[in-house]
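Undergrad: requesting a structural model of the entry that follows:
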Amino acid sequence: MTRTPFTRRRLLQSLSAGLALGPLASLSALAQKPVPPAPPSLRGLFTADEMHSAHQLRELALRDNRSYEMLERLTTEVGARLAGSEADLRAVNWAVDFMQSLKLDKVWKEPVQYPVWERISESASVISPFPHKLQITALGHSISTPEQGIQADILRVADLAALKALPAGAAQGKIVFIDHKLRKSSEYGDVASGRSRGASEAARKGAVALIIRSVGTDSHRLPHTGVMHYDDGAPQIPAAAMSNPDADLLNRMLQRGQPVRLDLRLQTRSAPDFTSYNVIGEWRGTELPDEYVLIGGHLDSWDPGTGALDDGAGCMITAGALDCLVRRGIRPRRSIRLVFYANEEQGLLGGKAYHAAHQQEISRIQAASEADSGQGPVKRLRSYVRPEALGIVRQMQEVLAPLGVAAGGNDGHPGPDMGVLRDAGAASFSLDMQADDYFDYHHTADDTFDKVEPARIRQSCAVYAVFAWMAAQSPLHFGSGPALKKS
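TA: Take a look at the predicted model:
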């Protein structure tokens, strides 16, 4: 195959003119015509022509993706998307129309059922020794307090482990306060365990309610919500989070050696099963269309903000990546499937439903990677593939290095909703994003579009575009199936 020389200058000229790039048509041609056999030293790797095309795609995708504009549309036209709400179904209908507008080959939705939970009202105040109104939010799935509220002294514990270590009855009649501060994003899982499991542990010790320091790295007076769960057989008590400055305030009061008494009032509502949907779109491959690369994010969000970073950004990073290929008719060997998952926030329910509906096709998943860590930029690429495919991974890392993406190991995880697929043996990739400010806004009223920086989200989109194309174009299968599950 002969190629017209391609230069960075020509790329920029074409972009500024808004024209389709002549050399980029070769990307489509590679997927539609037989590729000459590689020399023995390169068999199982991308050819020089394919690597050249990947470099071209990287430059194009960085400068010509619509992820930022797509996210503006979602946050403006839909906004907050609490699972089980009227806005949930509006978001589903919006997403179907949106994917169809991308001119994918197929768009469909698959049902996901779950119970409804919603907040109605929430307030808390220090009654004594120094009256103050606190900024709080109910945790997802929390029951209500009595209408007259709960008035009780607080019992501070450092973290969930300290709560578990208390003797039986140590919290009798009290409101337990878990004061575990999130200092950096890598600690999130450990700190969030107090949010998810603290209420049942506190109830076992005799507590009448739980209030936690928000699981966030900020010092804003905005509480962070999030889901909690009641253990089977444990008493159920109301649970809420307070802002970090208010947690500091309580600590200063406690340091004065006097009992601190709170008034806590929560009103929530639960209802029987609600039906929402995973929204799915597919761009069909040319040679192996029944094998596919799986990308996406979760469509639902919490209700205080508009779900811009969590996870509107992930949906539109991956949608923008696929859009970069579709607008130019670039079809790799395998299909690329885009999924907007339902109800990740309250228990990964969309991901579980996708696995249940597609568990017989795990070996057909070439690679899976979900974007659910904000806007980026992507800082590292990690894989989870059979050893024979690591040469391909190294080539992917080579192409992405100019975007500031470091090479990682073969310990990748595809993300929350796709984790069940990895557990079942799906080859997976981690496109690790910079998240040093993510938990400043996570699950708060501050999760809004103005926090999104165009350069950051567009870099993430470009990385996903290159990843998706190279994974789908790979001359090797990455190894999804029972053998990878056992590795």
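Undergrad: rest of the way, CA atoms for contacts and neighbours
TA: Noted.
Undergrad: now the strands for the stretch 351-487 of the chain?
TA: Ranges of strands in the stretch 351-487 of the chain, per DSSP state E, counting those that start in this stretch, are 365-370, 378-384, 406-407, 428-433.
Undergrad: comparing those strands, which comes out most buried?
TA: When neighbours are counted by mean count of other Cα atoms under 10 Å, the highest per-stretch mean among the strands of the stretch 351-487 of the chain falls to strand 365-370, a mean of 29.
Undergrad: which other helices and strands does it contact?
TA: Applying 3 or more Cα pairs under 8 Å, 6 or more residues apart in numbering; DSSP states H and E, we find strand 365-370 packed against strand 288-298, strand 428-433, helix 454-473.
Undergrad: give me the distance from that strand to the chain's centre.
TA: Averaging C-alpha coordinates over strand 365-370 and over its chain gives two centres that are 14 Å apart (Cα atoms, centre = their mean, to the nearest Å).
Undergrad: so it versus strand 378-384, what angle?
TA: Angular relation of strand 365-370 and strand 378-384 on a 0 to 180 degree scale: 140 degrees, by axes from the mean of the first three to the mean of the last three Cα atoms, to 10 degrees.
Undergrad: got the angle for strand 365-370 vs strand 288-298?
TA: Using the same axes, to 10 degrees, strand 365-370 lies at 10 degrees relative to strand 288-298.
Undergrad: find the nearest non-adjacent residue to the spatially most central residue of the chain, please.
TA: The centre of the chain sits closest to Asp372, judged by Cα atoms, centre = their mean, with a distance of 1.8 Å. Setting aside the residues directly before and after it, Asp372 is nearest to Gly314 in space (Cα to Cα, 6 or more residues apart in numbering), at 5.3 Å.
Undergrad: correct me if wrong: the residue nearest to the centre of the chain contacts Ala308.
TA: No. With contact defined as Cα atoms under 8 Å, Asp372 does not reach Ala308; the gap is 11.2 Å.
Undergrad: structure for this one too, so we can compare:
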Amino acid sequence: MRKFKKLLVFPLAFSLTIAVAQRGNAPQFRGGASQIKYPIVEAIVKEANENSQLEQLAHELLDGIGPRLVGTPEMQQAGDWAIEKFKSWGIEAHSEKWGEWRGWQRGPAHIDMIYPRVKSLEGMQLAWSPGTNGKTITAETIILPYFQDSLAFQKWLPEVKGKFVMISMMQPTGRPDKNWEEYGTKESIDKMNRERDSLTRAWQKRIQNTGHTSRTLPVALEKAGALGIITNNWSKAVGADKIFGAYTKKIPTVNLSLEDYGLVYRLTQSGKKPKLSMKIESKDLPVAPAFNIIAAIKGVEKPDEYVILSAHFDSWDGASGATDNGTGTLTMMEAARILKKVYPNPKRTILVGLWGSEEQGLNGSRAFVEDHPEIVANIQAVFNQDNGTGRVTSLQGQGFLHAYEYLGRWLTYVPREVRQHIETSFPGYPGTGGSDFASFVMAGAPAFSLSSLSWDYGTITWHTNRDTYDKIVFDDLRNNVILTAALAYAASEDPAKSSREKIVLPIDPSTGKPREWPKPVSPTRRGGLD
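TA: You can find the predicted model right below:
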């Protein structure tokens, strides 16, 4: 998630006057405004703590179905599962198609070193990687060398024919920074940092001098007759690698673990001419629908005004997408389940938006904003969660001038033990990316990111092969369910419609004029097909 400069910071233990029509659920004042108790919120807390469905939902979605890469059968299966769950809770839900995506399905991958010794290697194909057509292919490895310029690269290019090409830098250490900081001397730490920085700059220059980018280089190697592409995208945590997408169309692209990539790299570098064998099973499928899952608890007084519980449903597929964004999805689904049970007749309509293809550029939420201007114009608030399993600790105003008034008012509904963790900053700046709240902010709708405590999200689980069920901290997730449900209840009940007045953005030094509010971006509606 993006980090924002904090403008005005307010503690949450402040006193506010609450004037909210409760339809028979009037707040009970006990020792001042900070002690207001709401029967509905008490019921939310009781249900969340005593009848939580989080573990079972996580098991069904993450263990049973697994990752939800856009365009895959697993994404479709997950969508069907979510609709069935919502309907079992009495919540109307449907799949809303907004585009098409390249169809693909991952299969098993077997990668072995067979010379100069035999060793099964830890690795996996990247998303959308071609397979080996049911065959086991064997070849020597070659390292992308340093070139003075693109002409030298073109002259060398025939050397890759029939070989596996290694195109990533070999890391100088497989130990995470925290390990070095705990056990290293100042001299050894400084030396390691200098070496790694120098190697990183040199490798970037190596890629640049080919005349290609990291996206176009694999394609050039494929066209020159390479048999496969080998990469390593280490996440700086033991055993964790970032697993993104392949750019090749006919030959496999695989990520080897830091340890095995380094092994093969060193053997290649020292002239041992290692040979690898691969059998990569994946298959292209017919074009698949790209969709969002939309669920609704209809409002009874203002049905055409909306509170949206927002999370992206898709994931990368290196693991099961547990904390990115299974946890956000589970939070919003569980909050909706509880609200339907204890608050079945909200004043405003409560929507749940589980967005598709966030990972490729917020496409699902951008499509929703583009396709539903009538909803966007009447949004009371969007609450989005998408940065891991931790309890929410930060909420900022996204550049809406009066967000401190209504967010502050709604936060007083939240139990003290939940809101005590949260630091607010107002008015903040409008988000332009990072997650789906930005799609709504750019359209001028009040949308807010429920930003979470790290739990080393960036290194251990974000887009990695280690983003699995066991990384979920369910106590923090229950905290977030209570927060989300209480905020949704408060926003729904508020007699006032939330203000959309925006701040005047700072001066742009290049023009001498105030910056403009970011404009909505259209989604990619045909992924991997053009």
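Undergrad: returning to what we had before: mean per-residue distance, the helix or strand hosting the residue nearest to Asp372 of the first structure to the second structure?
TA: Assigned by DSSP states H and E, Gly314 of the first structure belongs to helix 313-326. Compared with the second structure after fitting, helix 313-326 of the first structure has a mean deviation of 1.8 Å; criterion: mean Cα distance after the TM-score superposition for the first structure.
Undergrad: so where is that helix in the second structure?
TA: The alignment of helix 313-326 of the first structure onto the second structure (TM-score structural alignment) covers residues 327-340.
Undergrad: before we move on, back to that, which residues sit in contact with the residue mapped onto the residue nearest to the centre of the first structure from the second structure?
TA: With TM-score structural alignment defining the correspondence, Asp372 of the first structure maps onto Asp386 in the second structure. Taking Cα atoms under 8 Å, 6 or more residues apart in numbering as the criterion, Asp386 of the second structure is in contact with Met1, Ala311, His312, Asp324, Asn325, Thr327, Gly328, Ser435, Ser449, Leu450, Ser451.
Undergrad: tell me how far the fifth one lies from Leu62 of the second structure.
TA: Which is Asn325 of the second structure. Taking Cα to Cα, to the nearest Å as the measure, Asn325 of the second structure falls 10 Å from Leu62 of the second structure.
Undergrad: then the second one?
TA: Applying Cα to Cα, one obtains 15 Å for the distance of Ala311 of the second structure from Leu62 of the second structure.
Undergrad: same drill for the two, tell me which one is more crowded.
TA: Each of Ala311 of the second structure and Leu62 had its neighbours counted (other Cα atoms under 10 Å), and the higher figure belongs to Ala311 (30 against 23).
Undergrad: how about the contacts made by that one?
TA: Contact partners of Ala311 of the second structure, counting by Cα under 8 Å, 6+ apart, are Asn325, Gly328, Thr329, Met332, Gly353, Leu354, Trp355, Asn384, Gln385, Asp386, Asp436.
Undergrad: about what we covered before: out of the helices and strands packed on strand 365-370 of the first structure, flag the one nearest Val116 of the first structure.
TA: The minimum distance between Val116 of the first structure and those falls on strand 288-298, with 17.3 Å, by Cα to Cα.
Undergrad: check the secondary structure at Pro223 of the first structure for me.
TA: For Pro223 of the first structure, the secondary structure call by DSSP: H, G, I helix; E, B strand; the rest coil comes out as coil.
Undergrad: swap in Asn345 of the second structure?
TA: Of the three states, Asn345 of the second structure takes coil according to three-state DSSP.
Undergrad: ok, back up a step: mind checking which of the strands of the stretch 351-487 of the first structure is nearest Asn244 of the first structure?
TA: Ranking the strands of the stretch 351-487 of the first structure by proximity to Asn244 of the first structure (Cα to Cα) places strand 428-433 first, at 24.7 Å.
Undergrad: and the closest one, which stretch of the second structure?
TA: Matched against the second structure by TM-score structural alignment, strand 428-433 of the first structure falls on residues 447-452.
Undergrad: what residues does that stretch touch?
TA: With Cα under 8 Å, 6+ apart as the contact definition, stretch 447-452 of the second structure has outside contacts at 1, 381-398, 437-438, 440-441.
Undergrad: can you give me the strands for the stretch 151-300 of the second structure?
TA: If DSSP E, counting those that start in this stretch is used as the criterion, the strands of the stretch 151-300 of the second structure fall at 164-166, 228-231, 234-237, 240-241, 253-256, 275-297.
Undergrad: the last one vs strand 302-312, what angle?
TA: Angle, strand 275-297 of the second structure to strand 302-312, by the same axes, to 10 degrees: 170 degrees.
Undergrad: report the buried residues of strand 275-297 of the second structure.
TA: Applying a neighbour-count criterion of 16 or more other Cα atoms under 10 Å, one finds 275-283, 287-297 buried in strand 275-297 of the second structure.
Undergrad: show me what that strand is packed up against.
TA: Where contact means 3+ Cα pairs under 8 Å, 6+ apart, strand 275-297 of the second structure is packed against helix 73-88, strand 92-115, strand 137-143, strand 348-355, helix 363-371.
Undergrad: if you set the cut-off to 6 Å instead, what comes out?
TA: In terms of contact count using 3 or more Cα pairs under 6 Å, 6 or more residues apart in numbering; DSSP states H and E, strand 275-297 of the second structure is assigned the packing partners strand 92-115, strand 137-143, strand 348-355.
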